[in-house]
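Asks: Sequence and predicted structure, then a few things I'm wondering about:
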Amino acid sequence: MLNKLVFVAILIALSAMLLSCDTANNTQTSYQWPIIEGFPKPQVPKDNPMSEAKVLLGKKLFFDKSLSANQQQSCESCHFQAFAFAENRSVSQGSTGEIHRRNAPALVNIAYNKTLTWAHDGITTLERQILIPMFGESPIELGITGHEAKVLARFDSQVYQALFEQAFDGQPLSFELIVKALASYVRSLISLNSPFDRYAYFGDDDAISASAIRGMDLFFSERLECHHCHGGFNFTQSTGHEQQLLDRRPFHNTGLYNVEGSSAGYPQKDIGLAEISTLAKDNGRFRAPTLRNIRYSGPYMHDGSVATLSEVIDIYAAGGRNIAHGLYQGDGRANPLKSQFIKGFELTAEEKQDLLAFLDTLTDQAFLTSSKHQLSE
């Protein structure tokens, strides 16, 4: 009975989020979102309403290496469908071979994200975020800056002309339209068909195992506190949609580092939100990613420094990570800026397996394999 009571509480919390409110500022079209009935639609900029034609164009652009200056990489080069549109390497490598400092985030339900990137509270739309990999110079990703005319000319082809005509009704080819199309495709990457969803929203009591139900109880308990950073239907606090009244942009220091001799605690190469805010209290604070399809989006953390989910649980159980040797030696458990929710906890071996079983129920196999997200020739 306790399991069902816990779950009813979850559904009540979700229902509260879905209370009707004024959505006049959220421009929508006849586009059919692949979402569960009763769920709110993602927020969409007024000047870029969703359409199937934009999604189709954006998908072709997403997989096209012509979008990089040297034609060596596409968006898909760092965001593979099989890995929940992330990549199975610790940090990304740009089109020129430059190694980046951060792990490529999964593009799962990113249409619902309130903030984009790992640690920037001012980037709240995909249209703005996409400019970074396209035109950023430090680090270089697609490397378009300085090569704009050459790159744009590659899309002045018969095939692309037809796609742009359908998507944008005769507007002249421009990077603005490319960005809008890419944003539309990425917004279409919705994952809401996991065993958890079938159990939670479609009433299939057999969709998840007894072990996973026990793990769910642990996940939503005050003992583990997981849900404080990974709550809501998207399993992250960083959520926005057409019916959300609060503007929440949470970032967290999880005690991953506490480098000896460093005033920031985290390695100077990446101190998180503090780079943007310039506030010492933001040192080491990063956005909590969605846990949907988390089994396939590793390695984990902003720098890909944790290889497995089992290790992630061990770090949180310890109340942070203690690095005994090496460049980043230090006890993250003692980081003074660590989140209040990273307190540590004890788990039996069976409870740990139950928790892992629950996290596995957030895997949407159709999302990882569906041809609708793939480029068809």
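Replies: All right, it came through fine.
Asks: Only C-alpha atoms from now on, for both contacts and neighbour counts.
Replies: Noted.
Asks: got a list of what the closest residue to Asn103 other than its chain neighbours touches?
Replies: Distances taken as Cα to Cα, 6 or more residues apart in numbering put Val91 closest to Asn103, at 4.2 Å, once the chain neighbours are dropped. Contacts for Val91 (Cα atoms under 8 Å, 6 or more residues apart in numbering) come out as Ile99, His100, Arg101, Arg102, Asn103, Ala104, Asp303, Gly304.
Asks: The same query, at a cut-off of 7 Å, please.
Replies: Neighbour list for Val91: His100, Arg101, Arg102, Asn103, Ala104, Asp303, Gly304 [criterion: Cα atoms under 7 Å, 6 or more residues apart in numbering].
Asks: Including secondary structure, neighbour count and distance to Glu260, could the residues you listed go into TSV?
Replies: What follows is those, written out as TSV (DSSP: H, G, I helix; E, B strand; the rest coil; neighbours: other Cα atoms under 10 Å; distance: Cα to Cα, whole Å):
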residue	secondary structure	neighbour count	distance to Glu260
His100	coil	17	24
Arg101	coil	16	20
Arg102	coil	18	22
Asn103	coil	24	24
Ala104	coil	28	27
Asp303	coil	18	19
Gly304	coil	20	21
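Asks: can you list the residues you listed in CSV and add distance to Pro42?
Replies: Listed next are the contacts of Val91 as CSV, based on distance: Cα to Cα, whole Å:
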residue, distance to Pro42
His100, 30
Arg101, 30
Arg102, 26
Asn103, 25
Ala104, 22
Asp303, 28
Gly304, 28
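Asks: Which member of those residues is positioned nearest Pro195?
Replies: Ala104 (25.5 Å; Cα to Cα).
Asks: this is the other structure I want to compare:
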Amino acid sequence: MSKYLRFSVLFLLVISVLSCSEIKKPPSSYQWPIIEGFPKPQVPANNPMSLAKVTLGKQLFYDVNLSANQTQACASCHIQEHAFAEPLPTSIGSTGHKHRRNSPALVNIAYNKTLTWAHDGLTSIEQQLLLPMFSENPVELGITNHEATVLARFNTAQYKALFQQAFPEHNGQHITYDLITKALASFVRSLISLQSPFDQYAYYNKDEAISASALRGMTLFFSEKLECHHCHGGFNFTQSTSHEKQLIDRRPFHNTGLYQTLDKVTGHLGYPSDDIGLAEISTITADNGRFRAPTLRNIAVSAPYMHDGSIATLAQVLDFYAAGGRHITSGEHQGDGRLNSLKSPFIKGFSMSEQDKIDLISFLHTLTDEAFLTNPEHAKP
């Protein structure tokens, strides 16, 4: 593999790191498991990272006592072997409430600029965690109206000791939801994946780490012909990235032409009325169908794909983008998404041979970090 190609790829991946001057941060005792020279994630000043918080957060993440009916934990919908996603099109809450969206993978969430599929105002993990905990539509953990009952379950000797270690400044005061969300956020921030074969190739100069097919796929991925890197760029393979050296909001929400459905009530064409994406939050018509471009790290193990889990395989995803959108010929969502007037200009369609497809999938598999998927530090206690 030529040194020029490696340099070109690295330039595209880390240019955002160099786009802003370094922000001075107070030193932290927490050791981030990141590649030497990589920027550290941003962390709220009122919730600095510590190993004790991560340990407590992991215990809470896997504990079904955090759901009102004690049937689900955070880990029920965020499974380690699936990159902390789940192999269902859309999630099902603790009360059996079917959700409208696919459970997103929790990979390098510490670097995310925005959180959830379509909300440009959610930029804090602590804030986002309140949704699965207290939301009533859809119900996830279902804590609302059961706050005292759920909180009392953590009034045990084991948890008291863990909370004391994680938050010594509270001097053993009552356990609160504020402390629970801070601990959970710390654990989620610790889920760093930067040891894939691609990383070995790109950052450790190990040419043998990826195959010739994957190298061809990488060339296609970063080409202007396919334009994948425009929405899935940077070292985290997503525009939704923020860290200590890059604070620019790249507005990483895109309409990919997944739908062009006729709304029987309004008579308008667009995404299904039960989930119109960012427009639901912004109330801006142009945001209809815009969803956040997720990271592609560990993408091979986090199927199904898209915000609603409506595409089952990576091969089908590539076919979808090659077609420039999706044409649904029958059923509830019948319509030609390729003709969606709000579709991103990057979704133009492209020609792709069978070998190109094999090579692209091979490249995407190099983003699978087996160490991350099996790391005992992330596993159930």
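Replies: Great, that's in hand. Bear in mind the structure is a predicted one, so any value in this text is a computation, not a measurement.
Asks: Which of the contacts of Val91 of structure 1 lies at the shortest distance from Gly265 of structure 1?
Replies: Looking across the contacts of Val91 of structure 1 and measuring by Cα to Cα, the closest to Gly265 of structure 1 is Asp303, at 15.0 Å.
Asks: Which position in structure 2 pairs with the closest one?
Replies: Alignment note (TM-score structural alignment): Asp303 of structure 1 maps to Asp308 of structure 2.
Asks: where do the helices sit along structure 2?
Replies: 3-14, 51-61, 74-77, 125-128, 130-134, 147-152, 157-166, 177-189, 197-204, 212-221, 279-282, 314-322, 354-365, 370-374 (DSSP state H).
Asks: Please convert the ones you listed to TSV, extending it with mean neighbour count and distance to Ser240 of structure 2.
Replies: Below are these laid out as TSV (neighbours: other Cα atoms under 10 Å; distance: least, Cα to Cα, whole Å):
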stretch	mean neighbour count	distance to Ser240 of structure 2
helix 3-14	14	13
helix 51-61	23	23
helix 74-77	21	22
helix 125-128	19	14
helix 130-134	18	20
helix 147-152	15	33
helix 157-166	17	29
helix 177-189	22	15
helix 197-204	19	19
helix 212-221	19	18
helix 279-282	16	17
helix 314-322	17	20
helix 354-365	18	19
helix 370-374	16	21
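Asks: among the ones you listed, which is nearest Cys20 of structure 2?
Replies: Going by Cα to Cα, the one of the helices of structure 2 nearest Cys20 of structure 2 is helix 3-14, 11.6 Å.
Asks: Now do the same contact list for the alignment partner in structure 2 of Tyr199 of structure 1.
Replies: Matched to structure 2 by TM-score structural alignment, Tyr199 of structure 1 sits across from Tyr201. With contacts defined as Cα under 7 Å, 6+ apart, Tyr201 of structure 2 is in contact with Asp207, Ala209, Ile210.
Asks: redo that, cut-off 8 Å
Replies: Asp207, Glu208, Ala209, Ile210.
Asks: Which of the residues you listed sits closest to Lys53 of structure 2?
Replies: Ala209 (34.7 Å).
Asks: Count the neighbours of that closest one for me.
Replies: 17 (other Cα atoms under 10 Å).
Asks: next one: Leu337 of structure 1
Replies: Leu337 of structure 1: 20 surrounding residues under other Cα under 10 Å.
Asks: and what of Leu2 of structure 1?
Replies: 9.
Asks: quick one: it from Ala16 of structure 1, how far?
Replies: 21 Å (Cα to Cα, to the nearest Å).
Asks: got it, and Thr239 of structure 1?
Replies: Thr239 of structure 1 sits 15 Å away from Ala16 of structure 1 when distances are taken as Cα to Cα.
Asks: Neighbour count for the two, which is higher?
Replies: Comparing Thr239 of structure 1 with Ala16 by other Cα under 10 Å, the one with more neighbours is Thr239, at 25 against 11.
Asks: counterpart of the more buried one in structure 2?
Replies: Checking TM-score structural alignment: Thr239 of structure 1 goes with Thr241.
Asks: Let me know whether that match touches Lys113 as I believe.
Replies: Yes: counting by Cα atoms under 8 Å, Lys113 is a contact partner of Thr241 of structure 2 at 4.8 Å.
Asks: Distance of the equivalent of His147 of structure 1 over in structure 2 relative to Thr329 of structure 2?
Replies: Correspondence of His147 of structure 1 to structure 2, assessed by TM-score structural alignment: His146. For His146 of structure 2, the distance to Thr329 of structure 2 (Cα to Cα) stands at 45 Å.
Asks: For stretch 259-279 of structure 1, buried residues please.
Replies: The neighbour-count check on stretch 259-279 of structure 1 (16 or more other Cα atoms under 10 Å) flags Val259, Glu260, Ala264, Gly265, Tyr266, Pro267, Asp270, Ile271, Gly272, Leu273, Ala274, Glu275 as buried.
Asks: which of these lies closest to Gln340 of structure 1?
Replies: Gly265 (16.3 Å).
Asks: Just give me the match in structure 2 for the closest one.
Replies: Aligning on TM-score structural alignment places Gly265 of structure 1 opposite Gly270 in structure 2.
Asks: Can you give me the distance of that match to Glu332 of structure 2?
Replies: On the measure of Cα to Cα, Gly270 of structure 2 and Glu332 of structure 2 end up 13 Å apart.
Asks: Equivalent analysis for Asp274 of structure 2, please.
Replies: 12 Å.
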